[in-house]
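Colleague: Provided below are the primary sequence and the corresponding predicted coordinates.
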Amino acid sequence: MQWSKEVQVDEWVREKLKSMGLKLGKDFLEKDASAYLKDALKGASKTKKQTGTGIPDFVIEKYKVDNEIIPVIFECKLGIGKLEKYAKDNEKALDFSNDAISKYALNGALHYARVALQNESQKQDHYKEIIAIGIVGDNSQNVKVKIACVFADSSLAYKEIKHTNLDFLENAKSFTHFYKEECKLTEEDKHLILIRGKWHLSYHSAQLNKLMHNHNITAPQRVLYIAGMILSMQSVMSNEYRILTKGLSPADLQGSQEEGLRDGELVFERIEEFLKVKVPDSAKRKLMLDSFNEIRKDTDRDKIPKNFTYKEGEKKNPNHKIIAHILKEPSSINKQIFAYIYAHIYKEIDGLNGHLDIMGECYSEFLKYALGDGKELGIVLTPPYVTKMMTQILDITSTDRVMDLATGSAGFLISSMEQMIEDVYKNTAKHSTQANKAILELKTKQLLGIEYNAEMFALATSNMILRGDGSSKIYKANTFETEDSLYVSFAPTRILLNPPFTWDYNGLPFIEFGLDRMQKHGLGAIIIQDSAGNGQATPITQSILTKHTLKASIKMPIDLFQPMAGVQTSIYIFEAKIPHDFEKPVKFIDFRNDGYKRTKRSLQEVDKPAQRYKDILKIYKQGLNAKLDNSVYEKPINLNEVYVEDFISDSGADWNFDQHKKIDTTPTLQDFKKCVSEHLAWEVSNVLKNQNSMQGGLEGNALSPRLVKLEKDFKQNGGEWREFKITQLFDYERGTRLTKGHRIAGNIPLLTAGEFNQGVKEFISNEEQKIFSNAITIDMFCNSFVHIKPFCCDDNILVLTAKKQMNQYHLRFISTIIGKDKPKYGYGKQYRIGSLEKHYISLPVLPVLSLRGVGEAHNEAIHKTQQESKMDCHEVANATSRNDKSDYKIAFDYMESYIKALEAERLQELEAYLKVTGLNDYALSQKEKEALKAFENLSALNERERE
């Protein structure tokens, strides 16, 4: 029986739970929850204002893992299509708009879970994680279940589970097994969360950057605004997790012009109050407050703008259009910035609650965006996935003592801290007294940072505070002027560095200074410009080798720091206080292909970057014996190509991979085939483009005799050119989106935007993609091609199908004319449906009585051996030109003859070229065939030996 009401889905869930032995009112609740959970769900109603208490459809609060209750929250919806909804512009992230959480089951369940996890008043013993379940159905035979583990209140902090039934709820044992097997975050899960975070923050950081730029706030000030305002939003908590002072919210900023009550002053005062608790060192606190003073210094930023800058419906809104969706009433510049950070940045970062490295990664990504190209502050921040990789290469554990002598925004210290915390949890239960004590110890005593730049010092300290402190040993100082006693007492075992790229010898003195002050056998890693290791810093490299060992050199992607400072970099790994043994080899690894493509706008996944960052650790540890699953990659990893063990000299000028890569110069048959093919392709291309033509060919716009005659006949018969609207001649359709990760290899051409290879990107077999043929395509840049054979295309392609039959010659003629508009379009102005609907093209027309006379004779003369077109081309369309004369029609015969004439001339030129070069009838002798076969076998044998 088909269900007609949502309550029938509820009935199915209720009976399902009962069938597993769970009792209503005891083991699970319906439209109800414990007093504790009800309190946590205040403000969780799915109404627009979200002011009431939200109550899920079902709740289970009986199961514990490691003595922690893990609640299970259910949300049910009628209709199989109401299971989940993903964000419009990011298919990897669920949508948390009011519409989505109220209409879709999993979105609603996640919404309740997130609110329950953010209950600030119960932070000491509040829920750490919640299982959210969405259930939908049309009838008892067609029910779908989707499950997610939610570990913080951020919209980023969840893992979708592949498990699709409720059997794990049967008893405590099945629940614990499910939780430990399914809910544990793998590296791939963390990477997916990182991608969600990057998408979220890349969009909002761009908007916030624009907002602050429009309000004349400089780049150095912008990052201080972000850090300071986020600190002011934090509540000051007692050791008993009691709120001493609640963090600021947008409602607290009233736009007062009274001295002491201005918005900027309120923010600064709350920062000051927060830092009194978090930073006991008064000198350090003063340094930070001096930097954050920027927020209150300019009184004009606390004034309410009077000019109207945006209209929302009929009501004028004086705030900047970027913030108008949040603030409806006139607000100061400081409040506008504060409100945007609060809504779109702070809630996501604070919501992750230090639980994952993603918190530092997302925040650092935002700081990096705000810093522009890094030149204003003289720094370039290391990408978070690289800082994480470097901490893993150094195998940092909870007992290590880690330092960074050019701290920046503390990215290396954050990654180190997270890895140390993970190591704690390997041996102790999460959130246990023993684990909490170990984590407090490592945060306060095992992380050392030195930063000379005052603004970056404030950012680094804030960054660590926001992650549950770890800031107590971050100092503002010139590294080279610090006292040795600092390092003696700290006794570092690990050092991580990305030194200022403008420093002497590219910053290499920082690693020498640090290695000299480390414990013996300690490990260090520095990411630095290649030139430091190829002879541009020999005084330092030679000195390092007399005291320390270079263990490995990893060549990083050429575009790693794009769109920041464009430098080529390597990572050098050292062992401290063991002079280099030149009779022992060094590991050289090529990691230029890390699976990412970097543009000025974004970081794009192109070939399994998460897996590649796992495999680089295997390659570092296991070398040529590394066990890799190359089946997951589009471009597999050839260990012989990317890994070399070789000796270095005492010159200090041969530290880079390219200086040690072994190149086999023995030629193979494939090498020769490639060489010959490329040369012939170049020669033929030149012939067809009228360069080095054997016959002289067409020069510029000069017409050949054939075309001269055709043109003359056309004009003598009254021919002229008139404009026609494309949509009069063609039906049109837009292709469908197909992201790279969803493409299945096959033999159907897939067209995407691009001017090369007729627009063909690759070949696929996805059944859901519509197949076209005999059509003109136009991409977003107005590149136009003709495709006669079957093809499919993505959503940047418009497909034009003739309303009445046209052959390939007509299509090619028209496509050429369409492409004439290409200079008008680019990324700023793209060719879309609206462009097509306004697009006129010039076509040849003839008086009706002359139509059959022009072109037919040429067709017969040029293509005697070809099958003549059987259609009446001039009858194709009843299209009218802008200046319509009913006795004129489009001259399709002329169009066909014109293209055929050009094609025939090109073929004649190619035939002449082949004849002159002797390639038209060349055949291999039997001995030549035998010799070629022998060489091919030898080449194959050599290839196998190299592998």
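Modeller: Perfect, thanks for sending it.

Colleague: can we go C-alpha only for contacts and neighbour counts from here?
Modeller: OK.

Colleague: in this structure, where's the longest helix?
Modeller: helix 187-214 (DSSP state H).

Colleague: which helices and strands sit right next to it?
Modeller: When contacts are defined as 3 or more CA pairs under 8 Å, 6 or more residues apart in numbering; DSSP states H and E, helix 187-214 sits against strand 90-94, helix 333-341, helix 358-370, helix 609-622.

Colleague: what about versus this one:
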Amino acid sequence: MAKKAKKTVKSIEPNIVDLANGWMKQYKLDYKLEQESLNDAIDKALADYFSKNGGSGANRPDAKLLLRDKKLHDWPVLIEYKGYKDKLVKLGSDGQVENKKTNGEPLYKNINSYAVNGAVHYANAVLHFTNYTDIIAIGMTGYRDEQGEIRHEIGVYYVSKKNFGAGQRVGDFDDFSFLAPKNFDQFITQVEALSLTPEQREQLKAKREQEVIASLIKLNNDIYKNEEPKLSEKDRVYLVAASIIATIGVPGKVEPLEKEDLKSSTEKGNTDGEIILRKIKAFLNEKHIPEAKRNTIERSLQNTLTGEIINKVENGESQLRRVFYKIIDDIGIYYKIGLSTDFTGKLFNEMYSWLKFSPDKLNDVVLTPSYVATLLVKLARVNKDSYVWDFATGSAGLLVAAMNEMLIDAKRSIHSPEALLQKELHIKAEQLLGLEILEDIYMLAILNMILMGDGSSNILNKDSLRDFDGHYGFGKTDEEFPADAFVLNPPYSAAGNGMNFVERALSMMHKGYAAIIIQNSAGSGRAAEINKRILQRNTLLASIKMPGDLFIGKSSVQTNVYVFRVGEKHQKDDTVRFIDFSEDGYTRTNRRKASINLRDTNHARERYQEVVDLVRYGRSKLHFFTEKEFYEGHIDPTDGADWNQSAPIDTRPTLADFKKTVSDYLAWEVSNLLRRQANTEDGLGK
């Protein structure tokens, strides 16, 4: 007997399309179908973004709208239909729309097969390539039940720079009436009320961080392998910096540079490099970057952008235009959605690795992880009124962390919008100062601060030990910078592993606090003479032993964090808090293909806050740590080599130790007695 053929489930997508579009007709909504144009910007974004099958183009939502709310804010609405049961949305284990693999690559199967996943994919195209920052993604599917009746499901998601493009479910909806003009403002109120929990934000940040790394590795490898003639490491870094600055724009002042603006013209004054450079100059001018700094940035980038070879046109395209396209396509999304400290840290750590340094400088160019930067800032007691400086600023990660802490404190304590705005401007323009001697890294610091809201005014390309007099670099150049907070990760090859930077900075301060992370041999003899001089004017408050794998993959040095009170001589009876922070709660790996190389496996965030509290308030704040990791002791101010102490181990035996020893001995004796008796009996029986 022949097997009965398996019944194939037929898609009812045409019925779903008819039902949904019928609702929109009923509400008199001006919707556009798959092949129709919504507007040039959105049409082009959908064409430029990678498709649901890979490659570019062919991103065609089944329906799309552009709706305006009562605040005159435009909301793109992108709709995708399916016609099968259980094809509404595919979520990952974290509860988020699963459109990417763990390595950051697109998950085409999900994007193709599920209605919401497809709509969120389209929304990210708009987020990536337009100025729209808030998009509604709608998925709808359906099936026929046992009686042949159509059953439908609707998924409505909010995709925004606020949720890093991941999307958030808005609520339950039975039809599209929430899009009707009379209901739309109420719906938008519901959307704007959405928020992410701290845990969700951390999860999404971790995902995006890995995507940044994967995208930058791909970009660097692509340029290195496929671009002829070859571009140097410095050129590759400068091209990324130039492309980002040119495409940020200033609302209402400077239009972001679009890909189609580069024509690969050979006309003098209109080469691709000259077009990018003009856009950068306009941006810097509108951002009111000081003239001397503008000139430095423009001069540094000009050499790369206006070179004859990179602008040479072959087959209708310059190498510069081709590389610009790659940069925007690969990493554009990450600053479109609003780069946070975590993202810029990953961005600049990876770009750092593109630059080549001599072997003796490798340990000097390791960036501070963002969570360690935040620790240093909190240990230095930074608040909205602090004046913070860094004498070896690298890519400005420590100053970015300080700026964030200052802005958070300002928002917490200032309740007048106008006063808050003025304070934020003052923080960025006058309360941060950084020095970086390496020009390549200085350029990254400038770009970092511009991306983070522009606290770049007093980022100086100077030798902090020889050329810096303690004054503002721009603006109030005749005034001393009134530093009362100092944060530092110095070059470890410098004198005393870098303690000479600490001595120099603290000698120019009158009050405040300092927190530095440094190779721990600086506190055990390598910098003894410098340390003794430092303690003549400053008090060592704490010595914190950091995890040995903190800089895994970058450097293998053991580090300590030292915390000082500035302007008070250290007395021999001053208490120093020694903390063993070897177990900080994070598990680190160094695998390029790992989805996440940093995992919070043991209350890491809570442990970092506890360290801050222990340094400030003492043992009353012990929770995750014990007396084995926390010790209050003293140092000899005339020694300089006794800064790395640990809790003393009490070797005196207790009564319990004695009882255990006696118990173990008696057990051993009984065991021997029984064994001898057994052997004797065996001998008698033979």
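Modeller: Right, received. Where do you want to start? From a predicted model like this one, the values you see are computed outputs, not experimental measurements.

Colleague: returning to what we had before: nearest to Ser235 of structure 1 among the helices and strands packed on helix 187-214 of structure 1 would be which one?
Modeller: Comparison of these against Ser235 of structure 1 by CA to CA identifies helix 333-341 as nearest, at 15.7 Å.

Colleague: now do the helix or strand following that closest one: distance to the chain's middle.
Modeller: Downstream of helix 333-341 of structure 1, the first helix or strand assigned by DSSP states H and E is helix 347-352. Offset of helix 347-352 of structure 1 from its chain centre (CA atoms, centre = their mean, to the nearest Å): 20 Å.

Colleague: list the contacts of helix 347-352 of structure 1.
Modeller: With contact meaning CA atoms under 8 Å, 6 or more residues apart in numbering, helix 347-352 of structure 1 is reached by Gln118, Phe151, Ala152, Asp153, Ser154, Ser155, Leu156, Ala157, Met359, Cys362, Tyr363, Leu466.

Colleague: give me the distance between the residue mapped onto the last one from structure 2 and Glu424 of structure 2.
Modeller: Applying TM-score structural alignment, one finds that Leu466 of structure 1 aligns to Leu451 in structure 2. If you measure Leu451 of structure 2 against Glu424 of structure 2 using CA to CA, to the nearest Å, the figure is 15 Å.

Colleague: show me where the stretch 451-600 of structure 2 has helices.
Modeller: All helices of the stretch 451-600 of structure 2, identified by DSSP state H, counting those that start in this stretch, fall at 499-507, 528-534.

Colleague: what residues in structure 1 pair up with the first one?
Modeller: Applying TM-score structural alignment, one finds that helix 499-507 of structure 2 aligns to the residue range 508-516 of structure 1.

Colleague: check the mean deviation of the matching stretch from structure 2.
Modeller: Comparison of stretch 508-516 of structure 1 with structure 2 after fitting gives an average deviation of 2.3 Å (mean CA distance after the TM-score superposition for structure 1).

Colleague: what are the buried residues along that stretch?
Modeller: Buried residues in stretch 508-516 of structure 1, defined by neighbour count with 16 or more other CA atoms under 10 Å: Leu508, Pro509, Phe510, Ile511, Glu512, Gly514, Leu515.

Colleague: quick one: residues contacting Lys103 of structure 1.
Modeller: Lys77, Lys82.

Colleague: quickly note the distance from it to Val143 of structure 1.
Modeller: Relative to Val143 of structure 1, Lys103 of structure 1 is positioned 17 Å away (criterion: CA to CA).

Colleague: one more: Ile101 of structure 1?
Modeller: Ile101 of structure 1 is 19 Å from Val143 of structure 1, by CA to CA.

Colleague: same deal with Gly25 of structure 1?
Modeller: According to CA to CA, Gly25 of structure 1 and Val143 of structure 1 sit 24 Å apart.

Colleague: neighbour count winner among those two?
Modeller: More crowded of Gly25 of structure 1 and Val143, by other CA atoms under 10 Å: Val143, with 18 against 11.

Colleague: how far away from the center of its chain is the helix or strand hosting that one?
Modeller: According to DSSP H and E, Val143 of structure 1 maps onto strand 142-150. Taking CA atoms, centre = their mean, the mean C-alpha location of strand 142-150 of structure 1 is offset from the chain mean by 27 Å.

Colleague: so what secondary structure elements neighbour it?
Modeller: Judged by 3+ CA pairs under 8 Å, 6+ apart, the packing partners of strand 142-150 of structure 1 are helix 105-117, strand 130-139, strand 158-161.

Colleague: kindly calculate the angle that the longest one makes with strand 142-150.
Modeller: Spelled out, that is helix 105-117 of structure 1. 30 degrees (axes from the mean of the first three to the mean of the last three CA atoms, to 10 degrees).

Colleague: show me the helices in the stretch 301-450 of structure 2, by range?
Modeller: Using DSSP H, counting those that start in this stretch, helices in the stretch 301-450 of structure 2 cover 319-336, 341-354, 370-379, 397-413, 417-430, 439-451.
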